[in-house]
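Asker: sequence-free structure coming up:
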């Protein structure tokens, strides 16, 4: 079972994904519902990230948080907003996933 810090990090990632997805839907904060989701999503993200940083090294936490967030937001953009992903984008995201896996599977620095 993952430690509480890694659960906080997962919640931070989820909050960031919700906030960023709602940011596009807010249309420049002109739509109240999505705008509230932006604020709540990022609030959850930063609170949970701050809790995760109690034991997970900052560089590791941020690499995992941003890496997973980049891939998830790109996929959401593709599915919900029909934003195209070309081969260089897909290759780059593959490298991000590979880097995140290397950190989590092989780095002693990631032990929380």
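Answerer: Sure thing, it's come through. Worth saying up front: this structure is predicted, and the values here are computed from it rather than measured.

Asker: when you work out contacts or count neighbours from here on, use the C-alpha atoms and nothing else.
Answerer: OK.

Asker: would you mind measuring from the residue nearest the centre of the chain to residue 93?
Answerer: By Cα atoms, centre = their mean, the chain has its centre lying nearest to residue 69, at 2.6 Å. According to Cα to Cα, to the nearest Å, residue 69 and residue 93 sit 11 Å apart.

Asker: returning to what we had before: hang on, isn't the residue nearest to the centre of the chain packed against residue 16?
Answerer: Yes - using Cα atoms under 8 Å, residue 69 and residue 16 qualify as a contacting pair, with a distance of 7.0 Å.

Asker: tell me the spacing between residue 30 and residue 53.
Answerer: Taken as Cα to Cα, the span from residue 30 to residue 53 is 34 Å.

Asker: got another one to weigh against that:
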């Protein structure tokens, strides 16, 4: 169970870092820039712990799929990014793919 907790921490750290990347203004703003470096460092550290037991393809699919949806929500809430119907349907398909991988695939480590 710790593996999924580690993956969750990696996802949240990556979302925080990516959110701060915009605010860093090309690394010219020091505090958001520091958050970017720390966030990505934490994300890769916890992802590496995850990969001890969860196959890399599964872990990366979950990380990228959930991370994409979360960062899009953050961009919508914080930066006013607009989402059209195609974007929403696409994200739902990504979430569905992650669910299928974890619920129905024998490749996933349960």
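Answerer: Here it is on my side, so go on. Just so we're clear, the structure is a prediction, and the values are computed from it rather than from any experiment.

Asker: quick one: TM-score?
Answerer: Once superposed, chain against chain, the TM-score is 0.96 (TM-score structural alignment, normalised by the length of the second structure); 110 aligned residues with a Cα RMSD of 0.8 Å.

Asker: re the thing from before, so between residue 30 and residue 53 of the first structure, which is more surrounded?
Answerer: A side-by-side neighbour count of residue 30 of the first structure and residue 53, using other Cα atoms under 10 Å, places residue 53 first with 19 against 10.

Asker: map that one onto the second structure.
Answerer: Residue pairing (TM-score structural alignment): residue 53 of the first structure is matched to residue 51 of the second structure.

Asker: with residue 77 of the first structure instead?
Answerer: The alignment partner of residue 77 of the first structure in the second structure, by TM-score structural alignment, is residue 75.

Asker: check which helix or strand covers that match.
Answerer: helix 56-79 (DSSP states H and E).

Asker: map residue 92 of the second structure across to the first structure for me.
Answerer: Alignment note (TM-score structural alignment): residue 92 of the second structure maps to residue 94 of the first structure.

Asker: quick one: what helix or strand has residue 99 of the first structure in it?
Answerer: helix 87-106.

Asker: and that helix against the second structure, how far off on average?
Answerer: Its matched residues in the second structure lie on average 0.8 Å from helix 87-106 of the first structure after superposition (mean Cα distance after the TM-score superposition for the first structure).

Asker: what does that helix contact?
Answerer: With Cα atoms under 8 Å, 6 or more residues apart in numbering as the test, helix 87-106 of the first structure has contacts from 60, 63, 64, 67, 68, 70, 71, 109, 110.

Asker: among those residues, who's most crowded?
Answerer: Most surrounded of the contacts of helix 87-106 of the first structure: other Cα under 10 Å gives residue 64, at 23 neighbours.

Asker: find the nearest non-adjacent residue to the aligned residue in the second structure for that one, please.
Answerer: Alignment note (TM-score structural alignment): residue 64 of the first structure maps to residue 62 of the second structure. If the residues on either side of it in the chain are set aside, residue 62 of the second structure comes closest to residue 98, at 5.8 Å by Cα to Cα, 6 or more residues apart in numbering.

Asker: nice, that's everything, thank you.
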